[in-house]
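Undergrad: model this:
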Amino acid sequence: MAPALPRLLATRRLPQEVETRLGAAYQAQFNADDHPMSEAEILEGAEGKDALLITSMDKGFATGIIAKLPPSVKIIATFSVGHEHVDIAAARSRNIAVTNTPDVLTNATADITLLLILGAARGASWGERMVRENRWDSWSLTEPLGYDVTGRRLGILGLGRIGQAVARRAQAFDMELHYHNRRPVAPDLALGARYHADLFDMLPYCDFLSINCASTPETRGIVNEKLIAKLPRGAIIVNSARGDIVDDDALIANLKSGRLAAAGLDVFRNEPKIDPRYRSLDNVFLLPHLGSATRDTRVDMGMRAADNLDAFFAGARPRDLLT
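TA: Presented below is the predicted three-dimensional model:
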């Protein structure tokens, strides 16, 4: 008799190709209507399961749910690169493996970062609203006007895989590149960007500041009043990393005062319940966390998660093991 297939709970709908693969290799329970599962639903669904496939929207995994999981759960695969939504220490203490899906969404997220830069600088949000709301009734030489991107200075906070991909794209706009990391990257990966060991030393060189670092205890809230004050007046901030890196009060105040010219945001604290003040600001280009939202990327992410699950249940070390 063939051994029983591992039992899997997926907390959200997955691309069809991924669900087909998982359905053949696991006794899989899928979220048919794709509703956000509550902690109680996840715990009920986890009963008797060997594996959980979760997303970054499942916040309970950072705030106590892992301690309540049934003993049958042996691995948590998160459909994301970031893993701040999972209490890694709690998982490790229960001998539960945790994996993520790096690499496969680098280009899609870097593309979105350039869209944020261009959308914020050129007023794409208010421009589209003018057309959609039939308020475009004349043409003016003086208003409304956006800001140039070509030849400007770009500071990248976090020159990892995504930051490097952003730098490559920014080169096409002849941007002067600067970056801050905990340590410098190899020259061939830095693409000529100037390294600043101290973040605050980089800020005066940033006409644009792109946030591409991970959300960690050190970076949460780092884009605050003190940081913004060091940027040139009229700078533009874009964020395609994680919403909790930005202090919303500070960013909104400086956008309202004109200290910052604009911002482009794809991620938010407490998303999708974003700070409602952003919706009333004409100088903010807003997207609903589209960084990895291409068909190819989401399929690749799901397949990467499946690869990790398959390796684990085959007795091998998953490629993206975090514990």
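
Undergrad: all contacts plus neighbour counts: C-alpha atoms, from now on.
TA: Will do.

Undergrad: the helices in the stretch 201-323 of the chain, which residues?
TA: 225-230, 248-257, 295-313 (DSSP state H, counting those that start in this stretch).

Undergrad: go on, the stretch 1-150 of the chain?
TA: Under the criterion DSSP H, counting those that start in this stretch, helices of the stretch 1-150 of the chain are mapped to 16-25, 39-46, 65-68, 88-93, 106-121, 124-132.

Undergrad: and the contacts of the fifth one?
TA: Around helix 106-121, the neighbours that count as contacts under CA atoms under 8 Å, 6 or more residues apart in numbering are 124-125, 146-149, 161-163, 165-166, 169-170, 208, 210, 236, 238-240, 262-266, 283-285, 290-294, 297.

Undergrad: I have a second one here; can you model it like the first so I can compare?
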Amino acid sequence: MDFPKVVITRRIPRQAIELLEQHATVFLWDKEEDAIPQEVLLEEVKDAHAIYTNVSDRIDREVIASAPLLKVISTMAVGFDNIDIKYATERGIAVGHTPGVLSETTADLTFALLMATARRVVEGHDYVKSGKWTSWSPMLMTGQDIYGATIGIIGMGRIGEAVARRATGFGMNILYYNRNPRPEVEEQLGAKYCLMDDLLQESDYVVLLAPGGIGTNKLMGDREFGLMKPHAIFINSSRGTNVDEAALYRALSEGQIWAAGLDVFDVEPTPTDHPLLSLPNVTALPHIGSASIATRTNMAMIAAQNIIAGLLGNELLHIVNPSVYEN
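TA: I've put the predicted structure just below:
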């Protein structure tokens, strides 16, 4: 009997590939630094029963429509705004993701990015390596204090809560804005729910952790950055689409806010001539929020298990569109 076919759009840990090979014939795009070309993806999904994807792929209506045998799509990520969920559901295709497993790792990176930006760690590293450090100076590479400052978290989900826990260790005053208040977080961590405008005006650090999507597209723009303090720092570990990057550039270059730490961008990979990368007060990373070896391996295995469940006609471990089972 022929095995069903799984298209894997990017190199993943070998353990996950071996698990899938027990249940399916695997096509793997194995060029780690390059996304699968659209024409290759469209050709390979023609006889595919499953797509194993990630945040860099657009699994849109065209891709899904090109795959008449498709039963399951699984993304090695929490976010799924790169997938046409509505059309997949109409087609009866289950969509899986990997929530929960990366929360602590992403919170680690988010707080590391906050600290590196506040204390100008990357800038200082480059200063030393370039030979510019010729003497000690009282105001050399001075940054912003973290301990005792006010942090405002936009999006109090699992990652937001994990960042808030880390903030308590630095004696920070924690504000948050969320679609719904989280009384348990307020009780456990001393966080205070407030309107977004109030959060922006009162915070020394604004940390964006909202999910991507239509409701959060360009959530941070000229008006929002204009409400922040001149010494405030903006951190984004969510989605690049949540930020109007031109507005952020204006805020940083004109001194409306002090600095930004960015793990995500509207277009990824970010071109080297991106205006934000020209600013000394921007610390930029290549979307590595969950990039610890243990976490990425765990994510890969969960995504593979979602695929196998879908191929066998079983419920996915973590499903985005549970209504698909109603049909």
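
Undergrad: TM-score for the pair, please.
TA: Scored against TM-score structural alignment, normalised by the length of the first structure, the superposed chains reach a TM-score of 0.94; 318 aligned residues with a CA RMSD of 1.5 Å.

Undergrad: what's the most buried one of the helices of the stretch 201-323 of the first structure?
TA: helix 295-313 (a mean of 20; mean count of other CA atoms under 10 Å).

Undergrad: so that one aligns onto which residues of the second structure?
TA: Per TM-score structural alignment, the counterpart of helix 295-313 of the first structure in the second structure is residues 293-311.

Undergrad: check the mean deviation of that stretch from the first structure.
TA: Its aligned residues in the first structure lie a mean 1.2 Å from stretch 293-311 of the second structure after superposition (mean CA distance after the TM-score superposition for the first structure).

Undergrad: about what we covered before: most tightly packed of the helices of the stretch 1-150 of the first structure?
TA: For the helices of the stretch 1-150 of the first structure, the largest average neighbour count (mean count of other CA under 10 Å) is found in helix 106-121, namely a mean of 23.

Undergrad: angle of that one against helix 295-313?
TA: What separates the directions of helix 106-121 of the first structure and helix 295-313 is an angle of 140 degrees, with axes from the mean of the first three to the mean of the last three CA atoms, to 10 degrees.

Undergrad: by how much does helix 106-121 of the first structure deviate from the second structure on average?
TA: Its matched residues in the second structure lie on average 0.7 Å from helix 106-121 of the first structure after superposition (mean CA distance after the TM-score superposition for the first structure).

Undergrad: and that helix with helix 124-132, angle?
TA: In terms of direction (the same axes, to 10 degrees), helix 106-121 of the first structure departs from helix 124-132 by 70 degrees.

Undergrad: measure how far helix 106-121 of the first structure is from the centre of its chain, please.
TA: Offset of helix 106-121 of the first structure from its chain centre (CA atoms, centre = their mean, to the nearest Å): 12 Å.

Undergrad: how about it, aligned to which bit of the second structure?
TA: Helix 106-121 of the first structure lines up with residues 103-118 of the second structure when matched by TM-score structural alignment.

Undergrad: most centrally placed residue in the second structure?
TA: The residue lying closest to the centre of the second structure (CA atoms, centre = their mean) is Ser238, at 4.2 Å.

Undergrad: can you name the residues that contact that residue?
TA: Ser238 of the second structure touches Leu208, Leu209, Ala210, Pro211, Gly212, Asp263, Val264, counting by CA under 8 Å, 6+ apart.

Undergrad: aligned to the second one, what sits in the first structure?
TA: What that stands for is Leu209 of the second structure. Here Leu209 of the second structure is matched to Asn212 in the first structure, going by TM-score structural alignment.

Undergrad: find the residue closest to Ile151 of the second structure in space, skipping its chain neighbours.
TA: Distances taken as CA to CA, 6 or more residues apart in numbering place Tyr205 nearest to Ile151 of the second structure, at 4.7 Å, with adjacent residues excluded.
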